[in-house]
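Asks: fold the following, please.
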Amino acid sequence: MSQQLALALSGTIRHDGNGGVADDLADVAGLAGWLREQAASLREYAVGVEQFADAADEQMRLDVVALRRAVRTLFAEAVRPGPPSRADSSSLLSPPEAVERLNQAAATLPLSPMLSWPEGAEPAAAWRGSGPADDRRRLAAALAWAAIEFLAGPARERLRACPAPRCVRYFIKEHPRQEWCKPSCGNRARVARHYQRHTTGDQA
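Replies: Predicted coordinates for the structure are as follows:
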């Protein structure tokens, strides 16, 4: 789940389909919608995640965007010596700053793993805060913990920045021949290469 949640947060910066970049967290409504979509992943790191979307406000949005910047900075670091996502060329923190931002967010709420095993259901683990905290701090801590677990885990070595034209996503390389984050990016890359070959040939 940490991989899914960290990639989902990073993926709120995406290609808009028209050659530009879209930000799914550009306003509070966007944040609330994203939190509803990610409820299942968030549930592993916090209880009462259903409240997050209802509690979304501008300060919560700014906190999540700041965490996303740290995550994308460390994703860019993780894919070296490959290039980072083209969306991040002018907005990255220094890696130490990004690490500190994640650690500070995670430390705002001490978390402990808790086991639940309802009768007739599968056992599940969740991270729960050991003391009272507002939704904003609980959400920041949950996202930071997920990012830290992913970055410290083995899947980080398979992290890549999609090289397709206009794509700005990071993805996990699932098999040796995978080059792009999704098939549509592969199609777009092949079309671009075909166009470039023919344009170069015409000019020659």
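
Asks: only C-alpha atoms from now on, for both contacts and neighbour counts.
Replies: OK.

Asks: checking A22 next. Helix, strand or coil?
Replies: The three-state assignment at A22 reads strand, by DSSP: H, G, I helix; E, B strand; the rest coil.

Asks: for it, give me its contacts.
Replies: T12, I13, R14, H15, D16 (CA atoms under 8 Å, 6 or more residues apart in numbering).

Asks: relative to A161, how far out is it?
Replies: Per CA to CA, to the nearest Å, A22 is found 17 Å from A161.

Asks: thinking again about what came up before, now render the contacts of A22 as CSV, adding secondary structure, distance to A55 and neighbour count.
Replies: Putting the contacts of A22 into CSV (DSSP: H, G, I helix; E, B strand; the rest coil; distance: CA to CA, whole Å; neighbours: other CA atoms under 10 Å) gives the following:
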residue, secondary structure, distance to A55, neighbour count
T12, coil, 19, 19
I13, strand, 22, 22
R14, strand, 25, 18
H15, strand, 28, 18
D16, coil, 27, 13
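
Asks: make sure P176 is indeed in a helix.
Replies: No. Secondary structure of P176 (three-state DSSP): coil, not part of a helix.

Asks: one more, please, to line up against the first structure:
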Amino acid sequence: MSDPLALRFTQTVRASRDGPADALADTAGLAAWVAANAGDLGVDAATFTPSESLREEVVALRQAVRALFARAVAPGEPSSADAARLPRFTEALAAVNATAMAVPTAPRLDWPADSGPVATSEPAVAVSGSARLRAALASAAVEFLAGPDRERLRACPAPRCVIYFVKEHTRQEWCSVTCGNRARAARHYRQHRAG
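Replies: Model (predicted):
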């Protein structure tokens, strides 16, 4: 099962040997991530060309979403990637809501001659591609956080991991097998070093 868009968005910050790695560190990274998620974003990847200002706005939105995710996993610890640099909860909530509301949507009915009717959601007003992209990301975060998966949202506790994930089964503690192995190895090292 593919992770929800909001979760994939927060996972554009990952752990590396040198510390957190940001998939959105430059416009090429943003273009690649949008192309990989174009269907969920309602963006034509072939014509999407991000500017530096759009990249900065998307990164700021990601920080706001990560702040909301940090609140959702409480009383557990938030992801260590950027916990100290996240906006305050009230600011993050206002930013996500304002971004989602900037592009009101309406249902649209398409009825191709060779098939049945299909409903889609389209912007109700003319908007820029930038606003539409950010609104899609903010709306995905709102839907995720208001949905049932929020209760299973966790921050991976493995050393150096910065990922939020949805707990798929009761015994799952880490975002991946690799993180579980790293956490067990670190625990083993601490126990044997202390003893």
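
Asks: follow-up on the earlier one: need the max-distance pair from the contacts of A22 of the first structure.
Replies: T12 and D16 (10.9 Å; CA to CA).

Asks: so where do the strands sit in the second structure?
Replies: 13-16, 19-22, 105-110, 118-123, 153-155, 164-166 (DSSP state E).

Asks: still on that earlier bit, adding distance to R188 of the first structure, write the contacts of A22 of the first structure out as JSON lines.
Replies: Shown next, in JSON lines, are the contacts of A22 of the first structure (distance: CA to CA, whole Å):
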{"residue": "T12", "distance to R188 of the first structure": "21"}
{"residue": "I13", "distance to R188 of the first structure": "19"}
{"residue": "R14", "distance to R188 of the first structure": "15"}
{"residue": "H15", "distance to R188 of the first structure": "12"}
{"residue": "D16", "distance to R188 of the first structure": "14"}
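
Asks: out of the residues you listed, who's nearest R43 of the first structure?
Replies: T12 (19.1 Å).

Asks: wait, doesn't the closest one sit right on D24?
Replies: Yes. T12 of the first structure lies in contact with D24 (CA atoms under 8 Å); the separation is 5.0 Å.

Asks: spatially nearest residue to Y170 of the first structure (excluding sequence neighbours)?
Replies: Nearest residue to Y170 of the first structure, sequence neighbours excluded (CA to CA, 6 or more residues apart in numbering): A161, at 4.4 Å.

Asks: which residue ranges form the helices in the first structure?
Replies: Shown for the first structure, the helices assigned by DSSP state H span residues 2-10, 28-37, 39-42, 50-55, 58-78, 95-107, 135-151, 183-203.

Asks: those helices: which one's closest to A126 of the first structure?
Replies: helix 39-42 (9.1 Å).

Asks: now do the contacts for L137 of the second structure.
Replies: By CA under 8 Å, 6+ apart, L137 of the second structure lies in contact with L5, A6, F9, L41, A100.

Asks: turn those residues into CSV, columns for distance to A70 of the second structure and neighbour count.
Replies: Listed next are these as CSV, based on distance: CA to CA, whole Å; neighbours: other CA atoms under 10 Å:
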residue, distance to A70 of the second structure, neighbour count
L5, 17, 20
A6, 13, 22
F9, 14, 25
L41, 23, 19
A100, 19, 23
